[in-house]
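1. heads up, no residue letters with this:
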């Protein structure tokens, strides 16, 4: 009798848990478009070639005299702001500050009040703040930074709460598939916003980037609070067969006694630091590519806003800074992931070093910009899932710590990029990519020196024997 529920309630696209994955897919899509939308909008929000008289001034599209041609394509009446590159870097990095602040508290809160409320509230708050962003920009850059930080806190709640949802809804043998469906929403959302963001800005004005995707998030909130429940046992619409299948599958998974996390042993573990360093290096460069891609294309290649949106067609969107969080649930056997992880750091570094020299060639620049995130995909089967080899018992905790290192790298790289390009556009971008390559090479050397794929002694299960 114990085996019948799993046999009857096997995976299927008509199951409620698959519907939950699709709803979460849409929610992740909304979250990432709200985050990346600013990278597209800021090309129209800030015109670095003009000389306006006052900050936060609302001007017509034909008043800038932009030789690059991007300003003439702006909708009349849209605001253009005097934000220096340092200010832009601060705005870009502020959302990561918010995510870090809620990375740990949101997981604890989800266990108390329920993941449905935490994730839904995070999505709703982020969507409302997105709708308010154009008004905040008119009121001043300080308010924009505050809005983006608060939005990061809301998104941190939404990202973290998903782990608790799947702990009660996903049978162990289906977690990889369900979490991949849900997590791919962030990849697809990045692709969508980079494809249509420039077109929306040109046709309707850049504020509509925030209005449209903020509204999409609010719509997802209605769907979320209507369809989703924390526990399949409490869901009023779930079939008896599926409920029995999920409950029986979760009851059969092996459990071990709860033990304290060996923090001291982790701090002294060099293979763990190799993973953390790999995360830091990987996210440093990927953050720059995802965040500053439209700005770089517009300012260096002088491509108009419409053509910026056509660039990510071959872009490996899954390289977004927070898109690999669901890999912790992937089933895999221990292996030696270092060669692929090493290539995932080495090849993007070579492309980054070559970028400044390829600037005169439009085709070569686009090729390198596509290769950087494309080759970094090799990290997915390298150090990103290396925690499952080194300490499988604490993989979830260590993935959270690793993601924290990635967020810190995102903050530092966005801030450093804004500072460097403010000094001089040509040499500034060159220094940005050289610095990114240096960070990657350092992470590569550290990972090759200390990285391992064997389970550590402090992470092994120990059986007590009595004589």
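-> Received it, and whenever you're ready, just let me know what you need. These figures come from a predicted structure and were not determined experimentally.
2. use CA for all of it now, contacts and neighbours both
-> Fine.
3. tally of neighbours for the residue lying closest to residue 143 once chain neighbours are set aside?
-> Distances taken as CA to CA, 6 or more residues apart in numbering put residue 136 closest to residue 143, at 5.7 Å, once the chain neighbours are dropped. By the criterion of other CA atoms under 10 Å, residue 136 has 18 neighbours.
4. same check, this time on the one 10 residues further on
-> Residue 146: 16 surrounding residues under other CA under 10 Å.
5. same check, this time on residue 240
-> With other CA under 10 Å as criterion, residue 240 counts 11.
6. ok, residue 459 to residue 389 distance?
-> Plainly put, residue 459 is 10 Å away from residue 389 if you go by CA to CA, to the nearest Å.
7. Next one: residue 157 from residue 213, what distance?
-> 19 Å.
8. Comparing the two, which residue is more hemmed in?
-> Neighbour count, other CA under 10 Å: between residue 157 and residue 213, residue 157 has more, with 31 against 24.
9. for that one, what are its contacts?
-> 99, 102-103, 106-107, 118-119, 121-122 (CA atoms under 8 Å, 6 or more residues apart in numbering).
10. which of these has the most neighbours?
-> Of the contacts of residue 157, with other CA under 10 Å as the count, residue 119 tops at 28 neighbours.
11. Please compare the first structure with the one that follows:
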């Protein structure tokens, strides 16, 4: 057995316990990063209720904002978030994902902590701070693909990505009830302070303890370093010039458009629930903010479970060679879209709180199959540009972040069940369209313009070259 393959064999034989694998620590930290991504968004959905409605029967709302202004405030984060997706993708493609991710979350946290002061001065300043927070988180999100690219072997990516994404779901599960409790117990300002301080703490730990790649990490074992680098191979080679990127190929590629379309449609449903669920529960079923926060978290408990199952199932399929990558990506993406379409449509016609919550739990939970579908497809079709492609698709994917609150604001004028019905019907139709488009045009194969010659990789990836020389 040669030295280049021994790490792989050692990995397969289980000679390195999981707690000693540095890449597992990196994955855990990414998952905690996702946790902060979403607590810094969930707090807005809970805070808007506490800021503009009476938390109990003894206090009046501090702000008298109508439905349109509330929609603009909720949309503000996405306005900022969508503008910097490609910036984050380009920065992390060129320099790595650790610093863009860490500093992006840190600055997002700072603006979150300052938002209560801004709101009491001017609603428009609060909106501006929320936009700024979204801009800095927009830099962070695509950077996760650069971390996966440099740290996680291809066969483990869907599994590790599923675990990483589940951090965002835990953020929602924890964020809704905790933010609801904070608003009720201490006031709406703490809905901004607490998530902001937690995110800032994570950023400091991330920036001081996580390296850009195994090559730069001083704590990783040589065995694991060689295994990761030999497994990843040519995917770390990137063009360094912005102008040399295959822009025309990217924007004329139907598989790339399929990913972007699926991302847009999936997020339409996900963001409808993320941003509107507390308001829906409060308007239609008259639950208070504490009860609403708890009920809003239930669909995400189901999603967390499905994400873990999906990651393990995808890993098992790959190990057994049961499906091609293309078949696997289409299977999981279509299952996600179909389940969300069915259960969001059923939610529209539900008549009781229990019925609605059950359907929404199933819609969000079974929608979790996307974690082995389009969301990791960038790493299949063009791994060296995956952060950039994530930035592009996530730009489209977050258009619903400011469109859906405005649609809900226009449709829901009197807070009636009949008005909310159309919010869910529209979301259902969008889910179905995204699933069909993806199945028709997606692929799991590396695209021709993303192929890398072996000798080019040796130049761009000296660590891989060193491993090759040992064989």
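-> Perfect, thanks for sending it. What you see is a predicted model; the values in this text were computed from it and never measured.
12. Just give the TM-score of the two.
-> For this chain pair, the superposition-based TM-score is 0.78 by TM-score structural alignment, normalised by the length of the first structure; 430 aligned residues with a CA RMSD of 3.6 Å.
13. gap between the residue nearest to residue 143 of the first structure and residue 356 of the first structure?
-> 35 Å.
14. Check residue 240 of the first structure too.
-> 61 Å.
15. Then residue 289 of the first structure?
-> Distance, residue 289 of the first structure to residue 356 of the first structure, using CA to CA: 14 Å.
16. residues in the first structure aligned with stretch 457-468 of the second structure?
-> Alignment note (TM-score structural alignment): stretch 457-468 of the second structure is unmatched in the first structure.
17. Can you say which helix or strand has the closest residue to residue 334 of the second structure other than its chain neighbours in it?
-> With CA to CA, 6+ apart as the criterion, residue 334 of the second structure has its nearest non-adjacent residue at 5.0 Å, and that residue is residue 435. Counting by DSSP states H and E, the element that carries residue 435 of the second structure is helix 417-441.
18. Give me the helices and strands touching that helix, please.
-> Secondary-structure packing of helix 417-441 of the second structure (3 or more CA pairs under 8 Å, 6 or more residues apart in numbering; DSSP states H and E): helix 254-285, helix 325-348, helix 399-411.
19. Can you tell me how far the aligned residue in the first structure for residue 102 of the second structure is from residue 224 of the first structure?
-> Using TM-score structural alignment, the partner of residue 102 of the second structure in the first structure is residue 120. Counting by CA to CA, the gap from residue 120 of the first structure to residue 224 of the first structure is 7 Å.
20. If you count surrounding residues, which of these two has more?
-> Each of residue 120 of the first structure and residue 224 has its neighbours counted (other CA under 10 Å); residue 120 has more, 24 against 21.
21. Next up, the contacts around the closest residue to that one other than its chain neighbours.
-> Among residues not flanking residue 120 of the first structure along the chain, residue 221 sits closest, at 6.1 Å (CA to CA, 6+ apart). The neighbours of residue 221 of the first structure, taking CA under 8 Å, 6+ apart as the test, are 27, 120, 123-124.
22. give me the element the equivalent of residue 221 of the first structure over in the second structure is part of.
-> Superposed on the second structure with TM-score structural alignment, residue 221 of the first structure falls opposite residue 203. Using DSSP H and E, residue 203 of the second structure sits within helix 190-209.
23. Alignment lookup: residue 25 of the second structure to the first structure.
-> Using TM-score structural alignment, residue 25 of the second structure lines up with residue 19 in the first structure.
24. Surely that match and residue 13 touch.
-> Yes - counting by CA atoms under 8 Å, residue 19 of the first structure does reach residue 13; the two are 7.5 Å apart.
25. Comparing these two, which residue is more hemmed in?
-> Neighbours per residue (other CA under 10 Å) separate residue 19 of the first structure from residue 13, with residue 19 holding more: 17 against 9.
26. So the more buried one lies in a helix, does it not?
-> Yes - assessed with DSSP: H, G, I helix; E, B strand; the rest coil, residue 19 of the first structure lies in a helix.
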